[in-house]
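Please work out how this folds:
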Amino acid sequence: MNICREKILIIDSTTEKHFKTAIIEQEILAGHDVQLVHISHVNEIPLNLLSEVNYLIIWACVPAVNFDKAFLSSLKNCRTVVKAAVGYDNIDISAARELGISVLNIPDYGTEEVADHALALMLGIARKLEEINIHVKQGGWDWASVKKLYRLRDRKLGIIGFGRIGGAVARRAAAFGLNVQFYDPYAVSGLDKTHGVFRCESLQELLVSSDIISVNASLNRSSHHLLSHAEFDMMKKGVLLVNTARGGIIDSDALFSAIKSGKVAAAGLDVLENEPNIPHSFRTLDNVLLTAHSAFYTEESFLEMRTKSAELVRQKMNGLHVRNCVNENTGEQSVPY
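Okay, the predicted model is just below:
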């Protein structure tokens, strides 16, 4: 059977510089025209190239590279866009649906890595590893320099967003003796029983009772600045906060104020608003542990991301049913967590 030679364009960011070649994708999509471009803005891609594209794979470009309606409209022959990531907040998925373009994501790649990273940040700030590291490197050797530390066992961990990663965080946290609860209004009934955790019926219920809070929601209109001044006011004094999801879920100004006031004793942040332009004020705080949106990364997770993205394109070419279409229903997908 003759299979039409399709044109697949892969977009990478000049800022993130993931890969120089598309060997993995070319092997999976053998017989088709696979091209890789590196950009810092969507306008850098020639319009004549975009008009020829049948399938588009977007590696995890920085949020500053937005794929809006104007860009999507230039994809005259494109049927599918694959965002090779969990989050797809820099793609106008409603506009894509209007234009008849399916948007797919890879929600299950890197689950282990992000959950591991969330626990690493949690342990790092709970044990004040940054402070004691600096103390020793500066010539000190006094365990009491990090007073006061508190035992993790029996502390209450509140997870905001209980999807794949939230559930994986819960499993790991249980090994440390933490009492786990979560808030996710879109999670199916009985998920608390499946994981052996407690379900909070409101965000306020979680915030007022948690000793540690882990943010594992996705970013969209309903979750933007989900944690702002009013929400920090609800929290226990001395709460620990970890965010490995999206920076825009937390109001950075409100978080900085909460840290300075002592409401938040310490924070572990893999993401912040407007990254990589991190405010200098956050860089000066000894009780904030920062990582460069790196929670997802291992060599294995990158391989999984690229393989699954190319396989999704191949399935679409062959007319097979695919999972993970985020705009197949009317309007934007409603599940934010």
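
rest of the way, CA atoms for contacts and neighbours
OK.

pretty sure Ala292 is in a strand, no?
No - checked against DSSP: H, G, I helix; E, B strand; the rest coil, Ala292 lies outside a strand; its state is coil.

Please give the structure of this sequence too, so both can be compared:
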Amino acid sequence: MKAVIIDDRYESHALEREEFKKAGAEVVEITNVNPSDDQIVAECKDADAIVVNLAPLGAELLGKFEKCRVIARYGVGYDSIDAAAATEKGILICNVPDYCMEEVSDQALALFMACARQIRFRDASVRKGDWDANGPTPIYRIAGRKFGLVGYGHIPRALHRKLKGFNLGEVLIYDPFVDEDEIKKAGGRKVDFDTLLKESDYVSIHAPLNEKTKHLFNAEAFSKMKPSSILVNTSRGGLVDTAALVDALKSGRIAWAGIDVHEQEPAPADYPLKAMDNVVLSDHKGFYSEEAQADLQQKAARAAAQVLMGEIPASVVNKAAIKK
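A predicted model of the protein is given here:
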């Protein structure tokens, strides 16, 4: 059997090779990060399994894969793969659903704390020789305040666990797909989106990006938030309307924002958020740690190897393909 790793982005694939060795599969690597469709077809036409990072696999490409039984994605999302076409061909799609949940929740917490305590502004002020308790906005005590989570998957649940030591007044959760009793049992209160915006002092975004959620945080949403509120986004840049966020921060409609993901990446030279004192920025590195990367490589390959050994991994996202 043959397993192909598409758009190679790692220094070593020893972990993947070890997993596929258990299934008796040979591993072939497409070593450039942006392979052409012709390259992909040439190697994957007779592949039994594929592990892919960011290369898009549309219906036309999938139609040329003659033997493929499984495509494993390095990550949680799999929107780069045509799931309907894969299902029709009986190709299982697997992801790594618990990938980087500790890292991204850490990043959200770090951005929140940097905003709440104005660390970026304080650091810059001290380096300039200033020594002044005043800042761009007042600092408020965290204890007793309300924290809003938009989405309640693996990552926000990890963040919720880490927030329990802050003695918050309440954790509000907006996720229409999670049962109210489950949220209550976890120590949160399920609310609708408007209630979360109006009542939360801090809001952390953990929703998927799709047609319904694009620019979920727009001018209307910001108009409902508290002037003292902090927004954190470690999910997808397109969930936030950047122009509306800039206006909200400049006008005092909200107080601070901690942003790890951006509508345009890399951020352009004239990115307006770069010039703002009440914004903390990072370069979409919330996912990263050495341990998370190793887990990702191993778990993606393990799921694909399981299929080659006749097993059904728990991480299959297109269950309808199993029957085919």
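
Ala118 of the first structure maps to what in the second structure?
Under the alignment by TM-score structural alignment, Ala118 of the first structure pairs with Ala108 in the second structure.

Now for its match: which residues touch it?
If you count contacts by CA atoms under 8 Å, 6 or more residues apart in numbering, Ala108 of the second structure has them with Leu159, Ser204, Val232, Asn233, Thr234, Gly258, Gly286.

show me where the second structure has helices.
Read by DSSP state H, the second structure holds these helices, from start to end of the chain: 14-22, 37-44, 59-62, 83-88, 101-116, 119-127, 154-163, 180-185, 193-199, 219-223, 242-251, 290-308, 320-323.

Ok, which of those helices comes nearest Ile139 of the second structure?
Go through the helices of the second structure one by one with CA to CA and the one that ends up closest to Ile139 of the second structure is helix 101-116, at 6.7 Å.

buried stuff in the closest one?
Using 16 or more other CA atoms under 10 Å as the burial criterion, the residues of helix 101-116 of the second structure that qualify are 101-112, 114-116.

ok so, going back, could I get the helices of the second structure as CSV with distance to Gly77 of the second structure?
As requested, those are exported to CSV (distance: least, CA to CA, whole Å):
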stretch, distance to Gly77 of the second structure
helix 14-22, 20
helix 37-44, 20
helix 59-62, 18
helix 83-88, 11
helix 101-116, 13
helix 119-127, 31
helix 154-163, 13
helix 180-185, 23
helix 193-199, 23
helix 219-223, 25
helix 242-251, 22
helix 290-308, 12
helix 320-323, 18
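
closest one to Ala72 of the second structure among the ones you listed?
For these, distance to Ala72 of the second structure was read as CA to CA. The smallest value, 5.6 Å, belongs to helix 290-308.

circling back to that earlier point, quick check: which of the helices of the second structure is nearest to Glu29 of the second structure?
In terms of CA to CA, the element of the helices of the second structure nearest to Glu29 of the second structure is helix 37-44, at 8.8 Å.

Need the residues that contact that closest one.
Here helix 37-44 of the second structure makes contact (CA under 8 Å, 6+ apart) with Val4, Ile6, Val28, Ile30, Ile50, Leu61, Lys64, Phe65, Cys68.

Alignment lookup: the last one to the first structure.
Taking TM-score structural alignment, the alignment pairs Cys68 of the second structure with Cys78 from the first structure.

Am I right that that match is in contact with Ile101?
Yes - taking CA atoms under 8 Å as the contact criterion, Cys78 of the first structure and Ile101 are neighbours in contact, 6.8 Å apart.

measure Ser189 of the first structure to Asn329 of the first structure for me?
Noted for Ser189 of the first structure: a distance of 22 Å to Asn329 of the first structure, by CA to CA, to the nearest Å.

before we move on, what about Phe296 of the first structure?
With distances defined as CA to CA, the gap from Phe296 of the first structure to Asn329 of the first structure amounts to 28 Å.

More neighbours: the two, which one.
With neighbours defined as other CA atoms under 10 Å, Phe296 of the first structure and Asn329 compare such that Phe296 has more, 22 against 11.

Spit out the contact partners of the counterpart of that one in the second structure.
When the structures are aligned by TM-score structural alignment, the residue of the second structure matched to Phe296 of the first structure is Phe287. When the contact criterion is CA under 8 Å, 6+ apart, the partners of Phe287 of the second structure are Cys100, Met101, Glu103, Val104.

quick one: which of those is nearest Lys45 of the second structure?
Cys100 (31.5 Å).

Would you confirm that the closest one contacts Ala294?
No - with contact defined as CA under 8 Å, Cys100 of the second structure does not count as touching Ala294 (10.4 Å).
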